[in-house]
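**Q** sharing a model prediction with you, sequence too.
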Amino acid sequence: MDPAQALIRTTLNPTARIAPGLAGRAAFELFRRPLRRSRVRPAEREVHRRAALERLTVHGKSVVGYRWGSGERPVLLLHGWRSRASRFAPFVPRLRALGLSAVAFDAPGHGDSGGRSTSVLEYRELVLRLQDRYGPFEAVIAHSLGVCAAFGALGDGLRAGRLAAVSGVSEVGFFPAAFCAGLGLDAAVERALRGRIEQDLFAGDAGAWDRYDAAGRAGAVGLPILVLHDEGDDVVPLGQAHRLKRAYGEQLDLVVTRGLGHRRIIGEPTVVDQVIGFISAGLGVTAA
């Protein structure tokens, strides 16, 4: 284990037994911060450079938005944790060839946006603000945390024709469990962290866990869904995709890949082809 992770574990585990509130606050501060920012990769630079930039704000944080195209017939792109909008560069020219605009943002604490932390609630607010600006979306393409945020927003008023979900998290409760497991934190820390999330992020609303459970809100999300997930994903287990499949049944097509992991899958040409084909089918055209 990394020395910093070992220090966190040996500090928070005993603290949770004697001062759970203190342990919960400390864990929450770590939990909500990505700690490092992804840079634009060389292969993404040209597409990234061509984007029209716009500014948004959420909770006092300056957020960089991106648009490729006029904004007409928009497709929303939602990146994952410790990622950025430029990861969708392989999709942009394909969407433009279909006559679609691509709309995205770097979440707070990510990419070129301000702030040091973010949450699915901030994603939701930004998504709905972009919807006010551009109108309903032809489709949403989301990765990882973005998938959880997309399902939550779809249940809360986001309007879209289709959803392509790559390596997605199906429930917000997955995040504290995965965070604690990754650092070797015990059940007492996880309980304290969940309590702090509920108090500070959800304003004391215990029902928010269920509202951000995509499998539990299948009746509120009535659009066609394509889920792509790698069998060897070591960040978000394949079980999250199977959980969605059980909830949505024939409404959802599940494609399981091999050897792409959690991050490489989003730019894999065959995955891009499948997502573009799925979106173009909803438009009644053939993908370029």
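**A** Structure's in. What do you need? Numbering: from 1, shown residues only.

**Q** only C-alpha atoms from now on, for both contacts and neighbour counts.
**A** Fine.

**Q** contacts for stretch 258-270?
**A** Contacts with stretch 258-270, where a contact means Cα atoms under 8 Å, 6 or more residues apart in numbering, come from 87-88, 90, 143, 166-167, 229-236, 271-272.

**Q** do the same with stretch 179-197
**A** Contacts of stretch 179-197 (Cα under 8 Å, 6+ apart): 5-6, 8-9, 12-13, 16-17, 20-21, 23-25, 27-28, 31, 176-177.

**Q** also stretch 81-93?
**A** Residues outside stretch 81-93 that contact it (Cα under 8 Å, 6+ apart): 34, 36-41, 44-45, 47-48, 66, 68, 77-79, 102, 104-107, 110-111, 144-146, 266-267, 269, 272, 276.

**Q** and here is the other one:
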Amino acid sequence: MKKTLQKLLPLAYGGFFNSLSYIAQPWVVQKAFTLFVSPRKGKILPHQQAFLQKATAELVEIEGLAIQTYTWPGTGPTVLLFHGWESNAFRWRKLIEVLRPLNYHIIALDAPAHGASSGKVLHVPLYQKIAAGLMERFRPQFAVGHSMGGMMLLYHQHLGGTESLKGLVVLGAPADLNNIMKQYKSILKLNKKVFNGLDELFKSDFNFRIDDFSVAEFSKSYTIPGLLVHDKKDLIVPYSSAEKIARNWKTAELITTEGHGHSLHQKEINEAIGRFMTKIN
């Protein structure tokens, strides 16, 4: 029953949006966008609290939002960790266990509308503004992003990046907004009127169209050293995304895994991240 409802609910939303798109398109488009950027989960769960409580917690205000950060202090280079959609800082626990003995100064955060941070929505342009504010404050030498967090870091680099950064690590990141939006359109069965309206919204609110936003294309100009990690059997973000980015990002190394899925928590991956940063530093 629960699975049936999960399948029917998106179709109900889509049918509602489609039916009203002919009489109230601006309102419908805004509602469809709000649904797209509103996470349903990602708050701190009881079993996650014990690990996060071991860190030094600090709320940082950026863009009118209270962003929860967690610091595991070290005397080495600073590393900033950016999680993906419907996740939180706890997802980095296994990487932190590998990096702490190497004495890195580690800072993780809960993105807006996730974990213990405030807010109701999250999208890449907002996430990038949060990242820019944190990087200005903490001046990291390395940044690591998973999934949406990785896509955001590549967008941040496109906008000029951060001078203190020596290297980027991108795990399981999408290459293009177009594929994400096509999937959203397919799940909700949105008609062309709603989808075209969303394209206009991206242009008016963020100054790019859906087809224009490609971190794979942006990567052509990058000279910063990078490490890409992607699994061939990733069911969330296809492996072809990593291939597209790797073809264009000439100073990045691609590590291909098989059977590790989208989360990429495995010890050998975390150790490879440690080796990458140690080599550059």
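**A** Sure thing, it's come through. Note that the structure is a prediction, hence the values are computed from the model and not measured.

**Q** thinking again about what came up before, among the contacts of stretch 258-270 of structure 1, which ones are buried?
**A** Among those, those buried by neighbour count (16 or more other Cα atoms under 10 Å) are 87-88, 90, 143, 166-167, 229-233, 236, 271-272.

**Q** which of those sits closest to F151 of structure 1?
**A** Nearest to F151 of structure 1, judged by Cα to Cα, of those is H143 at 11.6 Å.

**Q** quick one: the closest residue in space to T223 of structure 2 that isn't next to it in sequence from K220 of structure 2, how far?
**A** For T223 of structure 2, ignoring the flanking residues on the chain, the nearest one in space by Cα to Cα, 6 or more residues apart in numbering is T251 at 5.8 Å. Distance, T251 of structure 2 to K220 of structure 2, using Cα to Cα, to the nearest Å: 10 Å.

**Q** kindly report the same for A132 of structure 2.
**A** Where K220 of structure 2 is concerned, A132 of structure 2 sits at a distance of 21 Å (Cα to Cα).

**Q** and for K166 of structure 2?
**A** With Cα to Cα as the criterion, K166 of structure 2 and K220 of structure 2 are 18 Å apart.

**Q** now the aligned partner of G115 of structure 1 in structure 2, nearest residue through space, not along the chain?
**A** Using TM-score structural alignment as the criterion, G115 of structure 1 maps onto G119 of structure 2. Closest residue in space to G119 of structure 2, ignoring its immediate chain neighbours: A113 at 4.5 Å, by Cα to Cα, 6+ apart.

**Q** correct me, but the one you found touches L122?
**A** Yes - counting by Cα atoms under 8 Å, A113 of structure 2 touches L122, with 6.5 Å between them.

**Q** residues shared between the contacts of these two?
**A** 38-39.

**Q** can you tell me what F16 of structure 2 aligns to in structure 1?
**A** Under the alignment (TM-score structural alignment), F16 of structure 2 maps onto T11 of structure 1.

**Q** what's the average distance of the helix or strand hosting that match to structure 2?
**A** Here T11 of structure 1 sits within helix 3-18, counting by DSSP states H and E. Superposed on structure 2, helix 3-18 of structure 1 shows a mean distance to its aligned partners of 2.6 Å (mean Cα distance after the TM-score superposition for structure 1).

**Q** which other helices and strands does that helix contact?
**A** Counting contacts by 3 or more Cα pairs under 8 Å, 6 or more residues apart in numbering; DSSP states H and E, helix 3-18 of structure 1 packs against helix 20-31, helix 174-183, helix 187-196.

**Q** those helices: which one's closest to S280 of structure 1?
**A** Closest to S280 of structure 1 of those, according to Cα to Cα: helix 174-183, at 31.7 Å.

**Q** between helix 187-196 and that closest one, find me the angle.
**A** Interaxial angle, helix 174-183 of structure 1 versus helix 187-196 (axes from the mean of the first three to the mean of the last three Cα atoms, to 10 degrees): 150 degrees.

**Q** buried residues in helix 174-183 of structure 1?
**A** Buried residues in helix 174-183 of structure 1 (16+ other Cα under 10 Å): 175-177, 179-180, 183.

**Q** looking at these, which is nearest Q199 of structure 1?
**A** The nearest one, if we look at the buried residues of helix 174-183 of structure 1 relative to Q199 of structure 1 and count by Cα to Cα, is P176, at 14.0 Å.

**Q** tell me which residue of structure 2 lines up with that closest one.
**A** That one, P176 of structure 1, aligns with M181 by TM-score structural alignment.

**Q** so who does A143 of structure 2 touch?
**A** A143 of structure 2 sits in contact with 79-82, 153, 165, 167-169, where contact means Cα under 8 Å, 6+ apart.

**Q** do E122 of structure 1 as well
**A** Going by Cα under 8 Å, 6+ apart, E122 of structure 1 touches 58-59.

**Q** over to it. Which of the three states is it?
**A** Using DSSP: H, G, I helix; E, B strand; the rest coil as the criterion, the local structure at E122 of structure 1 reads helix.

**Q** to which residue of structure 2 is L185 of structure 1 aligned?
**A** So L185 of structure 1 corresponds to L190, using TM-score structural alignment.

**Q** confirm that its match sits in a helix.
**A** No - applying three-state DSSP, one finds L190 of structure 2 to be coil, outside a helix.

**Q** where's it relative to H47 of structure 2, distance?
**A** L190 of structure 2 sits at a distance of 38 Å from H47 of structure 2 (criterion: Cα to Cα).

**Q** neighbour-wise, which of these two wins?
**A** For L190 of structure 2 versus H47, the count of surrounding residues by other Cα atoms under 10 Å is larger for L190: 24 against 9.
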